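Visitor: Give me a model of this one.
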Amino acid sequence: MGGATSKNRVQTANNAITDEKMEELKMMTSLTAAELQRVLVIFNKLDIFQTEQVDFSEILAHVDFIKNSPFGERMLEVYDLDCSRKLMLKEFAMLCSIFVPSCPREKKLKFLFDLYDLDNDGGLSTEDVFDSIKKMVSSEQTLKQHGGVKWK
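Guide: From the prediction side, this is the model:
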């Protein structure tokens, strides 16, 4: 699926990265080589202008597990390390790695804490919890208005 490996580079749909970069991404994300390859293919499909960064709007429009979450935009904000409203490959891979079984529990818990810490103050205030619940309830009401979730 678009990935031929040479001695020093991994070729993906639009781009090639070095083996060293691939190893660095594997170490920082807990993704297997196959999982990382899939992440690279998705990222490169979203990076249509080959700028090595993808705008939130592209991710929200095309990545189902983010698009369908009431916390989709917040997930992106948690991993947008430079607050640019764009994710670089490293940030996108770190986000995707949270959802694989091999991700350490501590990383998942840190992600959840950061997800609900809406004001980024390092704590979960009553307002953070209330606003998080409002997001979930609002999402549930939207689902009911549009006929619910359809399972394939």
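
Visitor: all contacts plus neighbour counts: C-alpha atoms, from now on.
Guide: Fine.

Visitor: Contacts only, for Leu25.
Guide: 31, 36, 90, 93 (C-alpha atoms under 8 Å, 6 or more residues apart in numbering).

Visitor: what's the neighbour count on Ala61?
Guide: As a burial measure, Ala61 scores 12 neighbours (other C-alpha atoms under 10 Å).

Visitor: For the helix or strand hosting it, which outside residues touch it?
Guide: Using DSSP states H and E, Ala61 sits in helix 56-62. With contacts defined as C-alpha under 8 Å, 6+ apart, helix 56-62 is touched by 46, 66-67, 72-73, 76, 85-87.

Visitor: Second input sequence below; structure requested for side-by-side comparison:
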Amino acid sequence: MGNKVVAFTEEQLDEYQACTFLSRKDILRAQRMFRQLSECHLPSVVERECAASLTVPYAALDTLTELRRHFTPLCLQENPFRRRVCEVFSTNGSASLTFDQFLEMFSVFSEHAPRDIKAIYAFRIYDFDGDGFLGESDLLHTVKHLSHDLLTPDEYSTIVAKVLEEADVDCDGRLSQSEFIHVILKCPDFVPNFHIRI
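Guide: Below is the predicted model of the structure:
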């Protein structure tokens, strides 16, 4: 018992639980994962400033089995969006995460997060150029990631054109966040596949 690390005060745990869709058990499990990834650079008690500033680089995050197997229909396949997910949750787009960002990522991908929040983050992940729309380039990147870049240029063009034809309500050649959310929430596989189990 003397070797047990006291990661948070009760007040900190209450705060994290109130601000996330995670249980106390999930928060503590995420903290242990983050501690292992940071190679024990975390103090035994994680103060608020430390949780918001100490980062773990993407190279370490990329080793997480939970992140590598997310977004895939088959558990044996790797998640082609793992770097993009980390970029979206990192404030500066570097894909390195602080503990707070790490916890936010697991919160959004938890089974308890509302589907609307999941859809907003899915939009951000697919918005590669960060302009607030899914244009042809964003859709092309998304399809290439999903297909592991195995299709022909004609097949990519056909898929992108079909997506825009189906979802681009205002016919401006790109999808707004609301157009994307309208379509993605109709997909029965979206919520179950937009999930990471801690």
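
Visitor: TM-score for these two?
Guide: Here the TM-score for the pair of chains, by TM-score structural alignment, normalised by the length of the first structure, is 0.75; 129 aligned residues with a C-alpha RMSD of 2.2 Å.

Visitor: So which of the contacts of helix 56-62 of the first structure sit within helices?
Guide: 46, 66-67, 72-73, 76 (DSSP state H).

Visitor: quick one: which of the residues you listed is most hemmed in?
Guide: Using other C-alpha under 10 Å as the neighbour criterion, Leu76 leads those with 23 neighbours.

Visitor: before we move on, back to that, now the contacts of helix 56-62 of the first structure as CSV including distance to Gly123 of the first structure?
Guide: Compiled in CSV, the contacts of helix 56-62 of the first structure are given as follows (distance: C-alpha to C-alpha, whole Å):
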residue, distance to Gly123 of the first structure
Leu46, 33
Ile66, 24
Lys67, 26
Gly72, 20
Glu73, 20
Leu76, 19
Arg85, 23
Lys86, 25
Leu87, 24
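
Visitor: Grab the two from the contacts of Leu25 of the first structure that are most spread out in space.
Guide: Leu31 and Lys90 (11.8 Å; C-alpha to C-alpha).

Visitor: Between the two, point out the one with more neighbours.
Guide: Using other C-alpha under 10 Å as the criterion, Leu31 of the first structure and Lys90 rank with Leu31 on top: 23 against 20.

Visitor: Which residue ranges of the second structure form strands?
Guide: 55-56, 97-98 (DSSP state E).

Visitor: and of those, who's closest to Ala18 of the second structure?
Guide: strand 97-98 (18.7 Å).

Visitor: What span of the first structure is the closest one aligned with?
Guide: The aligned range for strand 97-98 of the second structure in the first structure is 87-88, by TM-score structural alignment.

Visitor: and for that stretch, what are the contacting residues?
Guide: 52-56, 76, 79-80.

Visitor: What is the nearest of the residues you listed to Asp114 of the first structure?
Guide: The closest of the contacts of stretch 87-88 of the first structure, once distances to Asp114 of the first structure are taken by C-alpha to C-alpha, is Tyr79, at 9.6 Å.

Visitor: Export the strands of the second structure to JSON lines and append columns for distance to Ile184 of the second structure and mean neighbour count.
Guide: Converted to JSON lines, the strands of the second structure look like this (distance: least, C-alpha to C-alpha, whole Å; neighbours: other C-alpha atoms under 10 Å):
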{"stretch": "strand 55-56", "distance to Ile184 of the second structure": "31", "mean neighbour count": "22"}
{"stretch": "strand 97-98", "distance to Ile184 of the second structure": "27", "mean neighbour count": "25"}
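
Visitor: could those be laid out in a markdown table, adding distance to Asp154 of the second structure?
Guide: Output for those, formatted as a markdown table (distance: least, C-alpha to C-alpha, whole Å):
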| stretch | distance to Asp154 of the second structure |
| --- | --- |
| strand 55-56 | 40 |
| strand 97-98 | 37 |
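
Visitor: So which of those is nearest Ile181 of the second structure?
Guide: Nearest of the strands of the second structure (C-alpha to C-alpha): strand 97-98, 26.1 Å.

Visitor: and Gly93 of the second structure, how many neighbours?
Guide: As a burial measure, Gly93 of the second structure scores 13 neighbours (other C-alpha under 10 Å).
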